[in-house]
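S.K.: Next come a sequence and a model predicted from it.
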Amino acid sequence: MSEWIGVEQACERLGVKQATLYAYVSRGVLTRRKTDGRSVFDAAEIEALARRGRPRRRAGTTDLVIESAITMLGEDRHYYRGRDAIELAATWRLEDVAAWLWTGEAEPGERAPFAARPEGLAAARDAQRGLPAGVLPLERLHVIVAAMAAADPVRLNFEPAAVQRTGTAILGGMVDALPDPGARKPRRPLVPELHVRLWRKLAGDGADDRLEDVLRFAMVLLADHELASSTLAARVAASVRADPYAVVTAGLGVVSGALHGGASLGVEALLAEIDEPHRAAHAIGERLRRGERISGFGHAVYKGGDARGEALLDRLRRTMPGNPRLAVADALLREAAHHSLPPMNVDFALGLLTHLAGMPRGAGEAIFGIARTAGWLAHAIEEYTSPTRLRLRASYTGPFRGAEVDTVGT
């Protein structure tokens, strides 16, 4: 009969942190089960892995491990410098969590508003004048960040304090340079909080202002998630001394992917298609018959469920009790379970938030990109300070014709 040991014993035997232990579980390297609410591991399996010295990879996967003190992934949630991100989201703002990720010292409190330099904000607004109608908010963010970079003569200062100052300008400009809703809403005084300014840019006519705080909650949850694909791209950019604007641009380029931050776009489309709960079965069934992936379900790390999504969905339920659109969301969740889809993730809850708030198409991925900018810059600061010299190598499998060559890359 197998002996089962706790997390602390498993970590001690393997000489790894809890985040690494759970990463082994997500990759199929280790088996985990729960007993009385605790995670336990097969002692023999742990011993065998310890003797091998490093975990086996599943076919078709590549492990890249970088030491970082920013974010740890647990079995269903993440931790910012050791603090539960879901707990922080209860009261913190994006500005608070950005400062915490960047320094590991800042606590919530009064701080100067995150705002772009006037010349950068003007350049970002001017650069959007020629964009066609219907451009998605995330696509505007690409233009905004590039324009602000061109207007910043000191962007190549890589000292941590300088990157933090640049970070506040980038985040402020990403929000403030988005188009003003104009005549649809009365002009109101400028406010320091980023989530309030973003709400005023994105919320639809008649949106319930109680959702403004749910937007704050979501932005804190999304601020970082260890080495997600967009963060890896941002970190690679920083490793070659690209400036902070280029780091953010690299992250934005990846975040639009349908399997990453762009997943909320699919959720928005799904919700917009269903006018009554009974239509959920048809919508899910048609997509599955076409062989389409259902956005908002499943996660590469949180196989048993994404606590971020559950927390955001619970926040929406408590804020908008009885809203008929929540009944549609519940019908979708039931239908997904009926088809044995994986548990819903944070992208589902984010898409539901933008849907309830009447935000424009693509608002979810823009919220994701703005919030995640805080994390990208935290990783950039870490990379500028302690370079990891990221250089992946390919295992060449193509044809070869000719004389021997030196295959060492640069």
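M.R.: Everything's here; your move.
S.K.: going forward, measure contacts and count neighbours with C-alpha atoms only.
M.R.: OK.
S.K.: Make sure residue 302 is actually in contact with residue 27.
M.R.: No - Residue 302 sits out of contact with residue 27 when judged by Cα atoms under 8 Å, with a separation of 10.7 Å.
S.K.: More neighbours: these two, which one.
M.R.: Comparing residue 302 with residue 27 by other Cα atoms under 10 Å, the one with more neighbours is residue 302, at 21 against 17.
S.K.: Need the nearest residue in space to that one, chain neighbours excluded.
M.R.: Spatial nearest neighbour of residue 302, excluding adjacent residues (Cα to Cα, 6 or more residues apart in numbering): residue 76 at 5.3 Å.
S.K.: List the contacts of the one you found.
M.R.: In this structure, residue 76 makes contact with 302, 304-308, judged by Cα atoms under 8 Å, 6 or more residues apart in numbering.
S.K.: From residue 349, how far out is it?
M.R.: The gap separating residue 76 from residue 349 is 15 Å, by Cα to Cα, to the nearest Å.
S.K.: Same check on residue 235?
M.R.: Plainly put, residue 235 is 27 Å away from residue 349 if you go by Cα to Cα.
S.K.: So for the two, which residue has more residues nearby?
M.R.: Taking neighbours as other Cα under 10 Å, residue 235 and residue 349 compare with residue 235 leading, 30 against 26.
S.K.: Distance check, the more buried one against residue 378.
M.R.: If you measure residue 235 against residue 378 using Cα to Cα, the figure is 9 Å.
S.K.: is it true that residue 280 touches residue 332?
M.R.: Yes - using Cα under 8 Å, residue 280 is in contact with residue 332, at 5.4 Å.
S.K.: roughly how far is the strand or helix carrying residue 350 from the heart of the chain?
M.R.: Under the criterion of DSSP states H and E, residue 350 resides in helix 346-356. Taking Cα atoms, centre = their mean, to the nearest Å, one finds helix 346-356 lying 13 Å from the centre of the chain it belongs to.
S.K.: cool, stretch 138-153 as well?
M.R.: For stretch 138-153, the gap between its own C-alpha mean and the chain's C-alpha mean amounts to 20 Å (Cα atoms, centre = their mean).
S.K.: Kindly report the same for stretch 336-353.
M.R.: Here the centre of stretch 336-353 is set off from its chain's centre by 16 Å, with Cα atoms, centre = their mean.
S.K.: same deal with stretch 41-51?
M.R.: Remark: stretch 41-51 is offset 33 Å from the chain centroid, using Cα atoms, centre = their mean.
S.K.: just to revisit the earlier point, report the two of the contacts of residue 76 separated the most.
M.R.: Farthest-apart pair in the contacts of residue 76 is 304 and 308; separation 12.3 Å (Cα to Cα).
S.K.: the more surrounded of these two?
M.R.: Here residue 304 and residue 308 are set side by side on neighbour count (other Cα under 10 Å), and the busier one is residue 308, at 23 against 14.
S.K.: List the buried residues in the helix or strand hosting the more buried one.
M.R.: Counting by DSSP H and E, the element that carries residue 308 is helix 307-319. Taking 16 or more other Cα atoms under 10 Å as the neighbour-count basis, helix 307-319 is seen to contain the buried residues 307-313, 315-316.
S.K.: and the comparison structure, right after this:
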Amino acid sequence: MRTDYLAAQDAANRLGVSLATLYAYVSRGRVDSRPGPDGRTREYSASDIEQLIERRQAGRGAAQGAAHSLAWGLPVMETRISLIRSHGHYYRGESAIALAKGGATLEETARLLWDCGEHDPFVAGLPDHWPKAVALLLQQSNVPPLERTTAALPLLALDATHAHSTDPLHRRHDAALLLRETAALLCAAPPSTQPIHRVMVTSWRTGELGLSELVRCALVLCADHELNASSFATRVAASTGASLHATVCAGLATLSGPHHGGAAARAHAFIQDMLRERKPIDRVRERLRRGEALPGFGHPLYPEGDPRAMVLLDAMRATRPRPAKLSAIERLIETVQTQCGRRPNLDLALAAIASGYELSADIALAIFAAGRMAGWLAHALEQQESGSLIRPRASYVGRMPQRDG
């Protein structure tokens, strides 16, 4: 697989320069290039790109370079959990797309992310009922999934057996229990040892053939995506010695923002609005003229299209939940791509699944959160085992204090 070379736009985006500047670097011998797989385009050395970035950051000074790296910039932490490439992402060196297409469950993916080896933390049983306080919370039908789960986790933490154990097996056992419990909380289901994708689909009572397999695939693709905002928040909490319950609460809180997990809800609303239009192309053009966003399209790390979305939309076509609605969603995707060149991302794909099966935006977010929970736990485990505290320094740019005297 060609992972050591990048497409032109991807390379330019990494460097933060125009294509013309990229080509100038090539002509000066600073970046190696070679023919692309189709024979018509060229690819550019990823290692040469990284060396250019490092030299440029070093020239800016360590403090300024660190500040820039926090916004889609250079890596700021080491991890063995996941890797992002323009053609897809990897879990401990294994293709997430291959896992999803190959039938892996979220539980199997979690074992890989948590570096369990031959140990299976999911063999342990579960309580057959929720604690009373959690059961009362689940009776509140007006509480959305994310808020319900965030409220319930501190209550479950009260009974956690190994909340602050340093034993790796104890930690992974608690992670497995927590993953199953949070998935059940997200869909207001009882605790279960059934595969998580089946638990979720059964709770929605759709009776739709093919949805269970589609949700399984989505959960695996959502499981981790390197150092995104919620995973970073989880690691910060874990670095303080907080319990796994507390660390994933940090992840859930961060996910709730409109620029992270809330993006799926915005994509869902966009799809619903467009499906009601007789001529969606006119509304898309109007949004573009006004400079408004098109929720669910484009991704800074995937300039040539989010491969996670491509896999899920292909899988959705295979299930064909509502042929007319699916065709309308596909026409919308084609319209946006034709008008502005943007391609669907993971948020759009999750929203399309919910729309295609006539499910709510909350369910799109529940799928995302249940899958990403496996990644948050992986980051929490890795950070706990490192034993280091995450405490960056700030570069003060405000008013300077007056000198005494």
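M.R.: Sure thing, it's come through. From a predicted model like this one, the values you see are computed outputs, not experimental measurements.
S.K.: re the thing from before, what's the helix holding residue 308 of the first structure packed up against?
M.R.: With contacts defined as 3 or more Cα pairs under 8 Å, 6 or more residues apart in numbering; DSSP states H and E, helix 307-319 of the first structure has these neighbours: helix 211-221, helix 346-356.
S.K.: tell me the average deviation of the first one from the second structure after fitting.
M.R.: For helix 211-221 of the first structure, the mean distance from the matching residues in the second structure following superposition reads 0.5 Å, by mean Cα distance after the TM-score superposition for the first structure.
S.K.: Please tell me which residues of the second structure that helix aligns onto.
M.R.: Matched against the second structure by TM-score structural alignment, helix 211-221 of the first structure falls on residues 211-221.
S.K.: does the residue nearest to residue 18 of the first structure when sequence neighbours are not counted count as helix, strand or coil?
M.R.: By the measure of Cα to Cα, 6+ apart, the closest residue to residue 18 of the first structure outside its immediate chain neighbours is residue 11, 6.4 Å from it. Classification of residue 11 of the first structure into helix, strand or coil gives helix, according to DSSP: H, G, I helix; E, B strand; the rest coil.
S.K.: Could you verify my assumption that residue 11 of the first structure touches residue 19?
M.R.: No - taking contacts as Cα under 8 Å, residue 11 of the first structure lies outside contact range of residue 19: 9.6 Å.
S.K.: re earlier: JSON lines for the helices and strands packed on helix 307-319 of the first structure, including distance to residue 109 of the first structure?
M.R.: Listed next are these as JSON lines, based on distance: least, Cα to Cα, whole Å:
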{"stretch": "helix 211-221", "distance to residue 109 of the first structure": "15"}
{"stretch": "helix 346-356", "distance to residue 109 of the first structure": "26"}
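S.K.: which one of those is the most hemmed in?
M.R.: With neighbours defined by mean count of other Cα atoms under 10 Å, none of these is more surrounded on average than helix 346-356, at a mean of 27.
S.K.: Next, the mean deviation of it compared to the second structure.
M.R.: Distance for helix 346-356 of the first structure, averaged over aligned residues: 1.1 Å (mean Cα distance after the TM-score superposition for the first structure).
S.K.: ok, and the closest non-adjacent residue to residue 216 of the first structure?
M.R.: The shortest distance from residue 216 of the first structure to any non-neighbouring residue, by Cα to Cα, 6+ apart, is to residue 195 (5.4 Å).
S.K.: neighbours around the counterpart of residue 89 of the first structure in the second structure, how many?
M.R.: Taking TM-score structural alignment, the alignment pairs residue 89 of the first structure with residue 100 from the second structure. By the criterion of other Cα under 10 Å, residue 100 of the second structure has 24 neighbours.
S.K.: which SSE is residue 100 of the second structure in?
M.R.: Under the assignment here (DSSP H and E), residue 100 of the second structure is part of helix 96-101.
S.K.: Tell me which other helices or strands that helix touches.
M.R.: strand 88-91, helix 211-222.
S.K.: Which is the succeeding secondary structure element to it?
M.R.: Using DSSP H and E, the helix or strand that follows helix 96-101 of the second structure in sequence is helix 106-113.
S.K.: got the contact list for the next helix or strand after that next one?
M.R.: Along the chain past helix 106-113 of the second structure, the next helix or strand (assigned with DSSP H and E) turns out to be helix 132-138. Where contact means Cα under 8 Å, 6+ apart, the residues beyond helix 132-138 of the second structure that reach it are 148, 152, 155-156, 185, 188.
S.K.: check the fit of helix 132-138 of the second structure onto the first structure and give the mean distance.
M.R.: Once the two models are superposed, helix 132-138 of the second structure sits on average 3.0 Å from its counterpart in the first structure (mean Cα distance after the TM-score superposition for the first structure).
S.K.: Can you give me the buried ones in that helix?
M.R.: Neighbour counts using 16+ other Cα under 10 Å place 134, 137-138 of helix 132-138 of the second structure among the buried residues.
S.K.: Repeat that for stretch 14-29 of the second structure.
M.R.: By neighbour count on 16+ other Cα under 10 Å, the buried set for stretch 14-29 of the second structure is 14-15, 19, 22-23.
S.K.: what distance separates the longest helix anywhere in the first structure from the middle of the whole chain?
M.R.: Ranked by residue count under DSSP state H, the longest helix found in the first structure is helix 363-385. For helix 363-385 of the first structure, the gap between its own C-alpha mean and the chain's C-alpha mean amounts to 8 Å (Cα atoms, centre = their mean).
S.K.: go on, stretch 153-171 of the second structure?
M.R.: Relative to the centre of its chain, stretch 153-171 of the second structure is centred 25 Å away, using Cα atoms, centre = their mean.
S.K.: For that stretch, list every residue counted as buried.
M.R.: Within stretch 153-171 of the second structure, the residues that qualify as buried are 153, 156-157, 160, 163, 170-171, counting by 16+ other Cα under 10 Å.
S.K.: Against residue 196 of the second structure, how distant is residue 128 of the second structure?
M.R.: Taking Cα to Cα as the criterion, residue 128 of the second structure is separated from residue 196 of the second structure by 16 Å.
S.K.: When these two are compared, which one has more neighbours?
M.R.: For residue 128 of the second structure against residue 196, the residue with the higher neighbour count under other Cα under 10 Å is residue 196, and the figures read 24 against 10.
S.K.: rewinding a little: pick the one among the buried residues of helix 307-319 of the first structure closest to residue 389 of the first structure.
M.R.: Within those, the smallest distance to residue 389 of the first structure is 31.8 Å, found for residue 308 (Cα to Cα).
S.K.: ok, the closest residue to that closest one other than its chain neighbours - contacts?
M.R.: Beyond its immediate neighbours in the sequence, the residue positioned closest to residue 308 of the first structure (Cα to Cα, 6+ apart) is residue 346, lying 5.5 Å away. Counting by Cα under 8 Å, 6+ apart, residue 346 of the first structure touches 296, 306-310, 312.
S.K.: Cheers, nothing more for now.
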